[in-house]
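# When you get a sec, could you give me coordinates for this:
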Amino acid sequence: MDDNYQQPSQEAAIRLFSRNISGPVVMLNLLRFRKVADYTVNPELSPDQPITGRAAFQRYVDHSLPHLHQSGGELLFMGQGSHYFIGPPNEQWDLVMLGRQGALASFMAFASHTGYVAGPGHRTAAVVDSRLLPVVEMPRQT
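Down below sits the predicted model:
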């Protein structure tokens, strides 16, 4: 069994849409990078010289942000990760990101936009493992 995750499964997509999220959604991203980016899947994006996974991911972010903003989304937070304070001691994440969309439909419009679709090859080259957790704000208790 492969414990590295880079793309959503069809089952995960079905579960997400069955939640019937009607408002904003925040995507919690945990990312672990390759030491050297691997452009085997998308050689047309490969730089002239090898680059780090982190550098390849920055290329993905630079490409993606205009499309994210155009779809009404925003990058709320991006920070350096490390080992858990509470959690599995052998698991660590290089980068933590929070992205927000006004609605799940806006997120899907962003992810399927033709301009955006040209850039995820940098993410594929950069990331060896990831987690993406859709989070919905709970109603405030009074």
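# CA atoms for contacts and neighbours, from now on please.
Will do.
# Who are the contact partners of the closest residue in space to V136 that isn't next to it in sequence?
For V136, the nearest residue in space outside its immediate sequence neighbours is V25; the separation is 5.2 Å by Cα to Cα, 6 or more residues apart in numbering. V25 is in contact with R100, Q101, G102, A103, L104, P134, V135, V136, E137, counting by Cα atoms under 8 Å, 6 or more residues apart in numbering.
# Among the residues you listed, which lie within strands?
Within these, membership in strands is found for R100, Q101, P134, V135, as judged by DSSP state E.
# Report how many residues lie close to the first one.
Looking back up the chat, that one is R100. When counting by other Cα atoms under 10 Å, one arrives at 23 neighbours for R100.
# The third one too?
When counting by other Cα under 10 Å, one arrives at 16 neighbours for P134.
# Pull up the gap between the spatially most central residue of the chain and T114, please.
Computing the C-alpha centroid of the chain and ranking residues by Cα atoms, centre = their mean puts N29 first, at 5.2 Å. Separation of N29 from T114 (Cα to Cα, to the nearest Å): 22 Å.
# right, and L31 touches R131 too?
Yes. Shown here, L31 and R131 form a contact pair, counting by Cα atoms under 8 Å, at 6.6 Å.
# Please identify the helix or strand for the spatially closest residue to P120 that is not a sequence neighbour.
Once flanking residues are discounted, P120 sits nearest to Y60: 6.2 Å by Cα to Cα, 6+ apart. Secondary-structure element containing Y60, defined by DSSP states H and E: helix 53-70.
# One more, so I can put them side by side:
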Amino acid sequence: MGVNLLNVRGLEAMELQAPVVMVNLMRFRERSLDGDGSGWDAYLRYSALTVPMIKARGGTLLWTGDAKAVALGVEAGNQWDYLALVYYPTVAAFIDMMTSADYETRCDPHRTNGCAEHVIIATKEAYSKFKVG
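I've put the predicted structure just below:
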């Protein structure tokens, strides 16, 4: 896993100047690949580095929480440990962060060490009770 899995082509097919909420689904390793604590510990190191990068691009964390159970649908393959909803003012801001040298060298190793699987789904708002931005 790594930034080489970033679907830049798919993201660039979206409206680059439109706001986006990224739905992050994470499954953690029992032990961090670098031997420094658990997968969760590595993810906390990742988060401490990426949140300032998100905020510097005008984004913010909207919600994070533990995944508890599959409420509807097939359980197999859908067990996640943690979810995060992250707002970016533009799709371009997300691409900029994810393709930056700083992200690739400082942040992504912690994500890779901590996450056995990390899926990010880019969304286009259809309805929201909340106005962000």
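# rewinding a little: how about the residue nearest to V136 of the first structure, what's its partner in the second structure?
Aligned against the second structure by TM-score structural alignment, V25 of the first structure finds its counterpart in V20.
# Helix, strand, or coil at the residue nearest to the centre of the first structure?
For N29 of the first structure, the secondary structure call by DSSP: H, G, I helix; E, B strand; the rest coil comes out as strand.
# Does it touch D94 like I think?
No. Under the criterion of Cα under 8 Å, N29 of the first structure lies out of contact with D94, with a separation of 10.6 Å.
# on that earlier part again, the helix holding Y60 of the first structure vs the second structure, average offset?
Comparison of helix 53-70 of the first structure with the second structure after fitting gives an average deviation of 0.7 Å (mean Cα distance after the TM-score superposition for the first structure).
# how about the helix or strand following that helix, aligned to which bit of the second structure?
Elements were assigned by DSSP H and E; along the chain past helix 53-70 of the first structure, the next helix or strand is strand 74-80. The alignment of strand 74-80 of the first structure onto the second structure (TM-score structural alignment) covers residues 60-66.
# Mean per-residue distance, that stretch versus the first structure.
In the superposition with the first structure, the average deviation recorded for stretch 60-66 of the second structure is 0.7 Å (mean Cα distance after the TM-score superposition for the first structure).
# Need the contact partners of that stretch.
Contacts of stretch 60-66 of the second structure from elsewhere in the structure, counted by Cα under 8 Å, 6+ apart, are V51, I54, D81, Y82, L83, A84, L85, V86, Y87, Y88.
# if we go to 7 Å?
Stretch 60-66 of the second structure is touched from outside by I54, D81, Y82, L83, A84, L85, V86, Y87, Y88, with contacts defined as Cα atoms under 7 Å, 6 or more residues apart in numbering.
# now that we have the residues you listed, which one has the most neighbours?
Across these, neighbour numbers were computed from other Cα under 10 Å; Y87 holds the maximum, 25 neighbours.
# residue contacts, that one?
Under the criterion of Cα under 7 Å, 6+ apart, the contact partners of Y87 of the second structure comprise V20, V21, M22, G59, T60, L61, L62.
# Next, find the distance separating it from G37 of the second structure.
Between Y87 of the second structure and G37 of the second structure the computed distance is 29 Å (Cα to Cα).
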